[in-house]
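K.L.:
sequence and predicted structure below; questions after.
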Amino acid sequence: METRDMVRVYREEVVPAARKQGGFKGAILLTDPETGIGISITLWETAAEREAAVDGGFYDEKIEKFAALLTETPVRRHYDVSMVV
């Protein structure tokens, strides 16, 4: 997979839609051009707002945008921000 395609979809599809979700605070996309692996980090005001976006179909809809680019099923994990420097 081309990481530039992943970045394009993220920039043009995911971020604009995420900005419309309640509690969305930002996003980071990490990519490895050698392996094509990407990690999306989204920041939400609360876990409840994050889950409301998922329950409302936001997550599934955006994953569908990446479907042709994915070689593995995405894994969702949740972490607390413990420190920012």
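P.N.:
Received it, and whenever you're ready, just let me know what you need. What you see is a predicted model; the values in this text were computed from it and never measured.
K.L.:
for the rest of this, base every contact and every neighbour count on C-alpha atoms.
P.N.:
OK.
K.L.:
ends of stretch 26-39, what's the gap?
P.N.:
Start-to-end span of stretch 26-39 (Cα to Cα, to the nearest Å) is 14 Å.
K.L.:
contact partners of it?
P.N.:
1-3, 6-7, 10, 15, 19, 40-44 (Cα atoms under 8 Å, 6 or more residues apart in numbering).
K.L.:
buried subset of those residues as a PyMOL selection?
P.N.:
For the buried members of the contacts of stretch 26-39, the matching PyMOL selection, counting by 16 or more other Cα atoms under 10 Å, is:
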select buried, resi 3+6+7+10+15+43+44
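K.L.:
ok, structure two:
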Amino acid sequence: MHARIVTSHIQVGKIDEAIQIWREKVIPTLKGAQGFKSGYMTGDRQTGKGVAVTFWETEADAAYWNSSGKYQEVIAHFAQLFTAPPSLEQFEVFLQV
């Protein structure tokens, strides 16, 4: 299994709007993606910092999310809310508890 971790900074006071976008736009897109297992959106309302973690069956499935243009499509929904461009990292999951 592989994890994709997106760290972002949302304008303080806009977290609920970001959550709504996740519910309406991101979740339906993720659920239709090959190899998608699960995901979490976490954050700090005081600072606007957020971390979204998605889990994928294989490294290829996780990498395809980027090359297919779906990542850029999803990120575009948040463009007006970001205070800086998000960062993306991908890791192999060694252990699940």
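P.N.:
On my side now, so go ahead. Here the structure is a predicted model, which means the values were calculated and not measured.
K.L.:
if we can go back for a sec, in helices, which of the contacts of stretch 26-39 of the first structure appear?
P.N.:
Counting by DSSP state H, these place 3, 6, 7, 15 in helices.
K.L.:
out of these, who's nearest residue 23 of the first structure?
P.N.:
residue 15 (13.4 Å; Cα to Cα).
K.L.:
how near is the closest one to residue 44 of the first structure?
P.N.:
Taking Cα to Cα, one finds residue 15 of the first structure at 13 Å from residue 44 of the first structure.
K.L.:
next: residue 34 of the first structure.
P.N.:
Separation of residue 34 of the first structure from residue 44 of the first structure (Cα to Cα): 30 Å.
K.L.:
same question for residue 81 of the first structure.
P.N.:
10 Å.
K.L.:
and residue 3 of the second structure, helix, strand or coil?
P.N.:
strand (DSSP: H, G, I helix; E, B strand; the rest coil).
K.L.:
what's the closest non-adjacent residue to it?
P.N.:
Nearest in space to residue 3 of the second structure, with sequence neighbours left out and distances taken as Cα to Cα, 6 or more residues apart in numbering, is residue 55 at 4.5 Å.
K.L.:
now the spatially most central residue of the first structure, nearest residue through space, not along the chain?
P.N.:
Using Cα atoms, centre = their mean, the residue of the first structure that lies closest to the mean C-alpha position is residue 40, 4.3 Å off. Ranked by Cα to Cα, 6+ apart and with sequence neighbours excluded, the top spatial neighbour of residue 40 of the first structure is residue 29, at 4.6 Å.
K.L.:
now swap in residue 5 of the second structure and tell me
P.N.:
The nearest residue in space to residue 5 of the second structure (Cα to Cα, 6+ apart) is residue 53, at 4.6 Å.
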